[in-house]
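Trainee: What follows is a predicted structure for the sequence shown.
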Amino acid sequence: MQFQRDNRNSSPVEDDAIKAVILNMFVSRTDTSSTTIEWTMVELIRNPTTMKTLQNEVRKVVESKGIIEEEDKKMPYLKAVIKESLRLHLPVPLLIPRESTHDTKVLGYDVASGTRVLINAWAIARGPCLKENPEEFYLERFLDTSIDYKGLHFELIPFGSGRRDCPGITFAVAILSS
């Protein structure tokens, strides 16, 4: 509201525009998390052995206390399930827009400075040159590796990477891991 008052003459922002942005922020952060949970459940139902192993891991952590607490996040199987689900089913159809800052060469192609490129995270996550059986739910690919989904490992970038990664990643990780 202060922005509207200060910029009434030069750049008015209507109430409807503000409401649309706020609604978009709420829907983006809750809808994508719930969709990821739904896809994870679908994959676990399709893979009953994986579901049983995950249930055993969770039960082992819960059995002594009855609840899972923040310090109990050392569940490697759960983390691998989430990573594999995010790999196969990105929260949004993600084309990451970027602009090259200097002339470069990518796979033999010249890319001039200032060129806008779209990074296809879906294709990267399912790329046959990067993964064995890229179309299968195979979480063992993440059990003995440090690959994470926070944008540092470019094999798995469901939340984007760099300065313009998803601002809701912390919220999403908290929802998905609980």
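Mentor: Sure thing, it's come through. Note that the structure is a prediction, hence the values are computed from the model and not measured.
Trainee: from here on, contacts and neighbour counts on C-alpha atoms
Mentor: Noted.
Trainee: Excluding residues flanking it in the chain, which one is nearest residue 110?
Mentor: Excluding the flanking residues, the one nearest residue 110 by C-alpha to C-alpha, 6 or more residues apart in numbering is residue 104, at 6.0 Å.
Trainee: Check the spacing between that neighbour and residue 111 real quick.
Mentor: 5 Å (C-alpha to C-alpha, to the nearest Å).
Trainee: Which of these two has more residues huddled nearby?
Mentor: residue 111 (17 against 12; other C-alpha atoms under 10 Å).
Trainee: Double-check that residue 117 belongs to a strand.
Mentor: Yes: according to DSSP: H, G, I helix; E, B strand; the rest coil, residue 117 belongs to a strand.
Trainee: one more structure, for comparison:
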Amino acid sequence: MRIRTGAASAALATLLAVGAAVPAQAAGSDAPSYRSAASAQSARAGSGVGAFQTLGDNVHFSHTVRGHINAHGWWKNLSGPARGVKAKVTVWLQVKRGGEWKTLATDVKNVYSGGGSGKRAAAAYKCTYNVGQYDFRSVIDVDLIGYPDDSYKKITATQRLGCGL
């Protein structure tokens, strides 16, 4: 889980602007981590956004359309004035081929905080056959409309599925 914060971003960006450096730490997909702005200027501009999470599910077979795989992305407001704000949620459904991740499908939606069918983006891919195992993942980006954004994207756990390309 990764949490974005506005006020904390402003403080961190100020430290970064004066040359303070903090060693990077790898975080597990379930460990809370905090977003920061890249500069003091963008931190000041985005300091009122509050905190939110970028969320998504693992790539899976569709429960409604036979022979399709899906990946969903959404966001959850945790605090602050992000209530009532929409976010542009982008989901890339990817497969690993030749050692590289290739995008098979993309979906972009402007949605309110939440999840569920009306508050998420959904990328779908039609399998050509259900033989052969491939590794799939999704990448999710949430950009609150009207607020500065950093480059963080959530990457879901790799799933090995029998979905032909």
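Mentor: It's in. Computed from a predicted model, the values in this text were never measured in an experiment.
Trainee: Drop the TM-score for these two in here.
Mentor: After superposition, the two chains reach a TM-score (TM-score structural alignment, normalised by the length of the second structure) of 0.27; 79 aligned residues with a C-alpha RMSD of 5.3 Å.
Trainee: Next, count neighbours for residue 88 of the first structure.
Mentor: Residue 88 of the first structure, neighbours per other C-alpha under 10 Å, totals 22.
Trainee: Tell me if I'm right that it and residue 124 touch.
Mentor: No: look at residue 88 of the first structure against residue 124 with C-alpha atoms under 8 Å: they stay out of range, at 10.4 Å.
Trainee: Spell out which helix or strand contains the residue nearest to residue 118 of the first structure when sequence neighbours are not counted, please.
Mentor: Leaving out its chain neighbours, the residue that sits closest to residue 118 of the first structure by C-alpha to C-alpha, 6+ apart is residue 97, at 4.5 Å. Assigned by DSSP states H and E, residue 97 of the first structure falls within strand 95-99.
Trainee: List the residues that contact residue 125 of the second structure.
Mentor: Residue 125 of the second structure makes contact with 68-70, 93, 104-105 under the criterion C-alpha atoms under 8 Å, 6 or more residues apart in numbering.
Trainee: which residues in the first structure form helices?
Mentor: Taking DSSP state H to define them, one finds helices in the first structure at 2-6, 15-46, 48-62, 76-88, 121-125, 169-177.
Trainee: Check those for me and report the most buried one.
Mentor: helix 76-88 (a mean of 22; mean count of other C-alpha atoms under 10 Å).
Trainee: What are the boundaries of the helices in the second structure?
Mentor: Using DSSP H, the helices of the second structure run over 7-17, 40-46.
Trainee: Export these to TSV and append columns for distance to residue 122 of the second structure and mean neighbour count.
Mentor: Formatted as TSV, the helices of the second structure follow (distance: least, C-alpha to C-alpha, whole Å; neighbours: other C-alpha atoms under 10 Å):
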stretch	distance to residue 122 of the second structure	mean neighbour count
helix 7-17	29	19
helix 40-46	27	19
